[in-house]
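# return atomic coordinates for the entry below.
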Amino acid sequence: MTDPSLPRLAPLPDEQWDDGVRHALSPLLPAERANPRDAGNILATLVRNQPLTHAYLTFNAYLLRNSNLSARVREVAVLRAALTSGSLYLWDHHVPLARRAGLTDAEIEDIRHGEPADPVDRLVVAAVGELAEHLRITEVTWAALGDHFDDDQRLDLIFTVGGYHLLALAVNTLGIAPEDYLKPSR
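Predicted coordinates for the structure are as follows:
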């Protein structure tokens, strides 16, 4: 029986980082940041499967950099997806990104409790909840989203939530440990 407090798969050791690893990380990390510390435990673990990491990071980089969603909406969705999938690791990683996207600490706490004051944030939280619980967005919520987002943005919202639920599955299953330099914001 494995110790649940230990990762099931450890991050790739420093001495095994090579050009293949750096290529696998290249969709998200520039070469100067493709190292164990800057990659963090999650990427340093996922990079054990380099083709999978490269493919997933290409998708993830789209979600983070090229999505039609605003940074604020993206981070509201990611924070709720982290919570609905039980990933404190992803929550802790995205709280600073949410702050950079303009969310206040009070708004982040409201998102944590599923009760944002902002009507668009509240709608995004509802959509994430429906996707987590029913694997679909209801007609009512879909129509309400259409009052604020075009079709491209609604598609990006679905795939952002799904992409982070997928990542949470890996984080939770592998037992990815928080980095020492992160201060949990739970």
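# from here on, contacts and neighbour counts on C-alpha atoms
Will do.
# please enumerate the helices of this structure.
Using DSSP state H, the helices of the chain run over 19-25, 36-46, 50-61, 71-84, 88-100, 105-112, 119-134, 139-146, 151-174.
# what comes into contact with the shortest one?
To tie it back to what came earlier, the one meant is helix 19-25. 31, 34-35, 43, 47, 50-51, 53-54, 57 (Cα atoms under 8 Å, 6 or more residues apart in numbering).
# sequence B follows; please return its structure for comparison with A:
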Amino acid sequence: MTSVEYLYVFLHDLSSEFLILRQFDIFLMNSSVKGLCLLIPKRAKPCNNYTPFVLNQQIQTRKMRLPYVPNPPPPSTEEEDAIVKRIQERRAPRPLQPLDLTLLHSPPVADGWNSFLGAIRTKTTIPEDLKEIAISRVAVVNRAWYEWAHHAPLAEKGGVSKEGMEAVKDGKELILGETEMPGGLTEKQWAVVCFTDEMTRNVQVRDETFGKMKELFGEREVVEIVATIACYNCVSRFLVALDVGERNGTGPDAAH
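Predicted coordinates:
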């Protein structure tokens, strides 16, 4: 279940400022490379004085419960190649992600997933702060830390304050109208967080909670918020069941 890997650190002029390429971003032919991280100087200039060091030859890393497909996926049928191309186009300029390399064990499922997620991510009208705060709260409730690592930064980028994200990160159950609204969140953000909490934990939503959502949002917005929460509950359960990205058993603070 674990493997012994080397952790290489490349030092440049003894600089202490590095970019970190996490384990889930490092893939080479069926994820045979499983280094914990690669540190690269942020302002490194072309030079020949990089020195590799083996820091620990007994570092053990988690493995996803299934092997990832090779990246890039090997040529297959014309239909399956077209599926891979569509997923690559949606991800661009980023490479295929661990989630993609898991889903591509079943190209038709990967294709439908890509279409659905593409619509939720890029074709809805709800503001980015509300979309990403909902996804982040799903990640917290379901302990899907791979999902949190990707979407919590997007929530902050979309306008959620750091103080607000600390409240989102708290795993305690939230009840709209009963739990005191923390500082750092707007009324709409808080309503979406509580609505997400209720949908994710209980599936059924109280009339009082839904009534507040109708008061704050239009019908299309409500549908898109519900669809986003439902979608990322699906994503989080897939991620956790297979341990995609090897984040199970960690936590939100270890996920960045």
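# re the thing from before, quick check, nearest of the contacts of helix 19-25 of the first structure to Ile176 of the first structure?
Of all the contacts of helix 19-25 of the first structure, Leu43 has the smallest distance to Ile176 of the first structure: 9.8 Å, by Cα to Cα.
# would you mind finding the match for that closest one in the second structure?
Matched by TM-score structural alignment, Leu43 of the first structure corresponds to Asp100 in the second structure.
# report the central residue of the first structure.
Nearest to the geometric centre of the first structure sits Tyr164, at 4.3 Å (Cα atoms, centre = their mean).
# mind checking the helices of the first structure for the one nearest to Leu12 of the first structure?
For Leu12 of the first structure, the closest of these is helix 36-46, at 5.5 Å, according to Cα to Cα.
# name the helices or strands packed onto the closest one?
Here helix 36-46 of the first structure touches helix 50-61, going by 3 or more Cα pairs under 8 Å, 6 or more residues apart in numbering; DSSP states H and E.
# which residues does whatever residue of the second structure lines up with the residue nearest to the centre of the first structure contact?
For Tyr164 of the first structure, the aligned position in the second structure is Tyr232, judged by TM-score structural alignment. Residues near Tyr232 of the second structure by Cα under 8 Å, 6+ apart: 135, 138.
# and the counterpart of Ala143 of the first structure in the second structure, how many neighbours?
Mapped onto the second structure by TM-score structural alignment, Ala143 of the first structure lines up with Gly211. Using other Cα atoms under 10 Å, Gly211 of the second structure is surrounded by 10 other residues.
# likewise for His134 of the first structure?
Each residue near His134 of the first structure was counted by other Cα under 10 Å, and the total is 10.
# which residues does the aligned residue in the second structure for it contact?
Aligning on TM-score structural alignment places His134 of the first structure opposite Asn202 in the second structure. Contacts for Asn202 of the second structure (Cα under 8 Å, 6+ apart) come out as none.
# do Glu109 of the first structure as well
Applying Cα under 8 Å, 6+ apart to Glu109 of the first structure gives no contacts.
# any idea how far it is from Leu83 of the first structure?
According to Cα to Cα, to the nearest Å, Glu109 of the first structure stands 12 Å off from Leu83 of the first structure.
# one more: Val124 of the first structure?
14 Å.
# what do you get for Leu25 of the first structure?
Between Leu25 of the first structure and Leu83 of the first structure the distance is 26 Å, computed by Cα to Cα.
# which one of these two is surrounded by more residues?
A side-by-side neighbour count of Leu25 of the first structure and Leu83, using other Cα under 10 Å, places Leu25 first with 28 against 22.
# among the helices of the first structure, which is nearest Pro7 of the first structure?
Going by Cα to Cα, the one of the helices of the first structure nearest Pro7 of the first structure is helix 151-174, 5.8 Å.
# quick revisit: quick check: neighbours shared by Glu109 and Leu83 of the first structure?
Common neighbours of Glu109 of the first structure and Leu83 are not found (criterion: Cα under 8 Å, 6+ apart).
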